[in-house]
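**Student:** Dropping a prediction and its sequence here:
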Amino acid sequence: MRLIRYGKGEVFIIISLDSDIIENLTKTELEIINFINSHENTLHAMSIVDIAFDTYSSPSTVSRAIRKCGLNGFNELRYRSGNKARSEEIQSMNELFNKTLIEAQAVHERISLTDILAVIQCLKEAHQISVFARGLTTYVGQEFSLKLQLLDYDVFFTDDPNIMQVKASKLKERDVLFILSLNGQTPELVSSAVTAHQKGNCVISCCCNPKSRLLSCSKISLVGFKHSHQAIKEFEVSSRIPLYMICRIIIDYMSTYS
C-alpha cells in the first residue's frame, strides 16, 4: 500500500498504478480501480458485489480489474484495506478472512493432481467403498458418503470404532477403504488402515498431517493443510475446511467427467 502526503493530510493508495497497468485496463476497469482508491476509508466494509453495484459493473469485472493490477484477487484487496482500517474489530475480522484464504490456498498447493486422479480411479473400480471417520470429521465423511451414493456407488460409512475393526477385517478383494482424519493419529482409524493394507485392499487416507501413521499403510494419501490457529483451544475443533475441499474436488470431478 503506497502513502502519499498532501500538506497536513495523508492519502493511502490501495492499488498503485503505472503506465503499463493503465494501458492494460479497459475504461470500466480503470474506473473500478479509481473507485477503490478513492474509497480507502470505507472499502474494508464493502463486498465485491457492493463495488460492482457502485461502479455499474459486475463482480467478475471487478475481480479481473484487481488481478490486472497484480493482486491475487478481492481477498488480498480486502486484506490490504482491512490493515488500513482503524477499527480493531475490522482488523480482527480481516485476519480471520485471511486465515481461511491461506488454508484454501495451501490445500491447492499441497494436493497432487496425479494423486487425486489415482484416488478417483480407485473409487471407480471399487466393488464397495468403506468410509471411516471419527469426531467432527464424521460430518465430512457423512457428506462425502452421501454424495458418492447419489452417484450410484456402493458406500458403507461408519464412525463406530468397533464396527471399523470388524469391517476392515472383512473387506473383499475389490473393496476400498477411504479414511478421513484431521491429524491422522486416531488409533482405531490407523488400526483399520493397517488391517486393510495387510489384506491387500486399496487404502486411501485423507488427512492434514504429513507425519501421520496412516501414510505408511495407504496406497494413496491426500495430505492437506492444518492452520496453526485454533479458535477454541480447550477442544480439538480445528477447521475441517481442507478435508471438505479435498472431498469436494473428488466429487465434482466424478460427477462431471464420469
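**Tutor:** Happy to help now that I have it.

**Student:** going forward, measure contacts and count neighbours with C-alpha atoms only.
**Tutor:** Fine.

**Student:** Can you name the residues that contact residue 152?
**Tutor:** Residues near residue 152 by C-alpha atoms under 8 Å, 6 or more residues apart in numbering: none.

**Student:** Next, it: secondary structure please.
**Tutor:** With DSSP: H, G, I helix; E, B strand; the rest coil as the basis, residue 152 sits in coil.

**Student:** now the one 4 residues further on
**Tutor:** With three-state DSSP as the basis, the three-state label of residue 156 is strand.

**Student:** what's the neighbour count on the nearest residue to it once chain neighbours are set aside?
**Tutor:** Take residue 156 and drop its neighbours on the chain: the residue closest to it by C-alpha to C-alpha, 6 or more residues apart in numbering is residue 130, 4.7 Å away. Residues contacting residue 130 under the criterion other C-alpha atoms under 10 Å number 22.

**Student:** this is the comparison structure:
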Amino acid sequence: MTLDSVRAASASLPESLRRIADFVLSEPSVAARLTITELAERTGTSQGTVTRFCRACGLKGFAELRIAMAEEVGRTGAQRWSDDIGREIGPEDTTEQVLKVLVATNVQALSRTAEQLDLAAVDEVVEKLIAARHCHFFGVGTSGVSGNELAKRLQRIAITCWSSSDVHTGLVAASLAEPADVFVGISSSGKVVETIEVLQAARRKGATTIAITAQPGSPLTDAADLVLTTGRQTSAEPAGALADRHAQFLVLDILYTRIAQATHPQTLTLLVSTAEALQPHRTTPNPPKRKPKP
C-alpha cells in the first residue's frame, strides 16, 4: 500500500480531511514520524478526524496510514539516490567499486560528448565570445560552478566576462545587455527555470544567447541562438548525474583552448604576465636532501 489511495481521494474530501491529505502528501517523511495525536495537532484537526480521513482513503486506520507513509518515503529516497548517485553504487559499496563505476561512467560521458559535439558550432561560439563586448555565463548549482571556472580562465587572457548563479544577478546583467554581448546558459537538463529566464531576458535585449545542455530540444535551447550539447545520459546509466559535470567541462575546455589558439600571440603574452604576477604567491620546492656520506 502506498499513498496513491490518498492522492486519488484527496480532491473529493471535505476541508478538514483535505488538510490532513495535503500535509501527508507534501511531508510524508515528517508525517511518518508523528503519532495520531501529533498529526491531528499539526493539521488543526482531532484524532477522530484523522481516523475518518484514513477510512475515507480506503485505509483501515492510522497504523496502515503510517505504513503507507513509510513506504512512500522509502520509494522516494531510493529514486532520489538513483537519480543523484547512480543505480550501480550502493551505500555499502567499497571505495574500489565506487572508483570503477565513476571512471567507467565518466569515460562514457566524455566519449559520447566528443562523438556528437558539433565542432562547427563550437568554432562559431568561439568567434562570438572573442568578438563580444561582454560575456556572461549563467548556471545554477554545479552548472554555475562550470560557468565560473570558464569565466575565470577567460578573464586571465583578457576576455571581458562574468559569471553568476543567482537569478537576480543574472537578470540585472541581462537587463543591461547590448547586441554586442554574449550570454551563455549552462544546464544539463535544459529545464532550470532561472537559466531559461536569464537567456530569454538577454535575447530580448538583442544579445547573442548560447545554451550548453545535454538535452537538445529542451526549453533552454528554445531561448538560445546557438546550442552546444553534451553527451546525453540514459535514465538507467550508473552515476549519470555525477558524469554530467565532466561532460560540461569537456565542452568548456575546448572553448577555452580554441579561444587561446585564435588569439595565440596576445594570449601567450598574457599567460606569461599573469604567471609572473602569481609567482610570489607560490611556494618554492625544497631541494632534495642529500644523504650523508658514509
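**Tutor:** Received the coordinates, thanks. Quick caveat: nothing in here was measured; it's all calculated off a predicted structure.

**Student:** quick one: TM-score?
**Tutor:** Once superposed, the chains reach a TM-score of 0.60 (TM-score structural alignment, normalised by the length of the first structure), with 168 aligned residues with a C-alpha RMSD of 2.3 Å.

**Student:** picking that back up, trace the residue nearest to residue 156 of the first structure over to the second structure, please.
**Tutor:** Applying TM-score structural alignment, one finds that residue 130 of the first structure aligns to residue 136 in the second structure.

**Student:** and its match, which of the three is it?
**Tutor:** strand.

**Student:** go on, residue 216 of the first structure?
**Tutor:** Residue 216 of the first structure ends up helix, using three-state DSSP.

**Student:** Could you check how far it is from residue 181 of the first structure?
**Tutor:** As judged by C-alpha to C-alpha, to the nearest Å, residue 216 of the first structure and residue 181 of the first structure stand 15 Å apart.

**Student:** With neighbour numbers in mind, choose between the two.
**Tutor:** residue 181 (27 against 15).

**Student:** I'd say that one and residue 207 touch.
**Tutor:** Yes - under the criterion of C-alpha atoms under 8 Å, residue 181 of the first structure makes contact with residue 207 at 4.9 Å.

**Student:** Contacts only, for residue 140 of the second structure.
**Tutor:** Residue 140 of the second structure neighbours (C-alpha under 8 Å, 6+ apart): 165, 166, 186, 187, 192, 194, 195.

**Student:** cutoff 6 Å now
**Tutor:** residue 165 (C-alpha atoms under 6 Å, 6 or more residues apart in numbering).

**Student:** repeat for residue 157 of the first structure
**Tutor:** 130, 131.

**Student:** Would you state the helices of the stretch 151-294 of the second structure in chain order?
**Tutor:** 167-175, 193-204, 219-222, 240-262, 264-278 (DSSP state H, counting those that start in this stretch).

**Student:** could I get those as JSON lines with distance to residue 155 of the second structure?
**Tutor:** Formatted as JSON lines, those follow (distance: least, C-alpha to C-alpha, whole Å):
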{"stretch": "helix 167-175", "distance to residue 155 of the second structure": "17"}
{"stretch": "helix 193-204", "distance to residue 155 of the second structure": "21"}
{"stretch": "helix 219-222", "distance to residue 155 of the second structure": "26"}
{"stretch": "helix 240-262", "distance to residue 155 of the second structure": "11"}
{"stretch": "helix 264-278", "distance to residue 155 of the second structure": "10"}
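
**Student:** With respect to residue 79 of the second structure, which of those lies nearest?
**Tutor:** helix 240-262 (12.8 Å; C-alpha to C-alpha).

**Student:** between the helices of the stretch 151-294 of the second structure, which gets nearest to residue 23 of the second structure?
**Tutor:** Per C-alpha to C-alpha, nearest to residue 23 of the second structure of those: helix 193-204, 26.1 Å.

**Student:** So which bits of the closest one are buried?
**Tutor:** Going by neighbour count (16 or more other C-alpha atoms under 10 Å), the buried part of helix 193-204 of the second structure is 194, 195, 196, 197, 198, 199, 200, 201, 202, 203.

**Student:** so that helix matches what in the first structure?
**Tutor:** Going by TM-score structural alignment: helix 193-204 of the second structure matches residues 187-198.

**Student:** mean shift between that stretch and the second structure?
**Tutor:** Its aligned residues in the second structure lie a mean 1.2 Å from stretch 187-198 of the first structure after superposition (mean C-alpha distance after the TM-score superposition for the first structure).

**Student:** what distance separates that stretch from the centre of its chain?
**Tutor:** Chain-centre distance of stretch 187-198 of the first structure: 27 Å, with C-alpha atoms, centre = their mean, to the nearest Å.

**Student:** Now the residue most central in space within the first structure: closest residue in space that isn't a chain neighbour?
**Tutor:** Note on the first structure: the residue nearest the mean C-alpha position is residue 104, at 3.3 Å, using C-alpha atoms, centre = their mean. Here the nearest residue to residue 104 of the first structure in space, its sequence neighbours aside, is residue 242; by C-alpha to C-alpha, 6+ apart that works out to 6.8 Å.

**Student:** if I look at the aligned partner of that neighbour in the second structure, how far off is residue 31 of the second structure?
**Tutor:** Matched by TM-score structural alignment, residue 242 of the first structure corresponds to residue 247 in the second structure. Distance of residue 247 of the second structure to residue 31 of the second structure, computed by C-alpha to C-alpha: 40 Å.

**Student:** And these two? Which one has more around it.
**Tutor:** Neighbour tally, residue 247 of the second structure and residue 31, criterion other C-alpha under 10 Å: the higher count belongs to residue 247, 27 against 21.

**Student:** Can you give me every residue that contacts that one?
**Tutor:** Here residue 247 of the second structure is in contact with 109, 110, 230 (C-alpha under 6 Å, 6+ apart).

**Student:** And the second one, what's its match in the first structure?
**Tutor:** This points to residue 110 of the second structure. Match for residue 110 of the second structure (TM-score structural alignment): residue 104.

**Student:** what does the strand or helix carrying its match rub up against?
**Tutor:** Using DSSP states H and E, the element containing residue 104 of the first structure is helix 88-110. Here helix 88-110 of the first structure makes contact (C-alpha under 6 Å, 6+ apart) with 79, 82, 83, 224, 225.

**Student:** between that helix and helix 241-257, how big is the angle?
**Tutor:** Counting by axes from the mean of the first three to the mean of the last three C-alpha atoms, to 10 degrees, helix 88-110 of the first structure points 50 degrees away from the direction of helix 241-257.

**Student:** Work out the gap between helix 88-110 of the first structure and the centre of the chain.
**Tutor:** 11 Å.

**Student:** buried set for it?
**Tutor:** In helix 88-110 of the first structure, counting by 16+ other C-alpha under 10 Å, buried: 90, 91, 94, 98, 103, 104, 106, 107.
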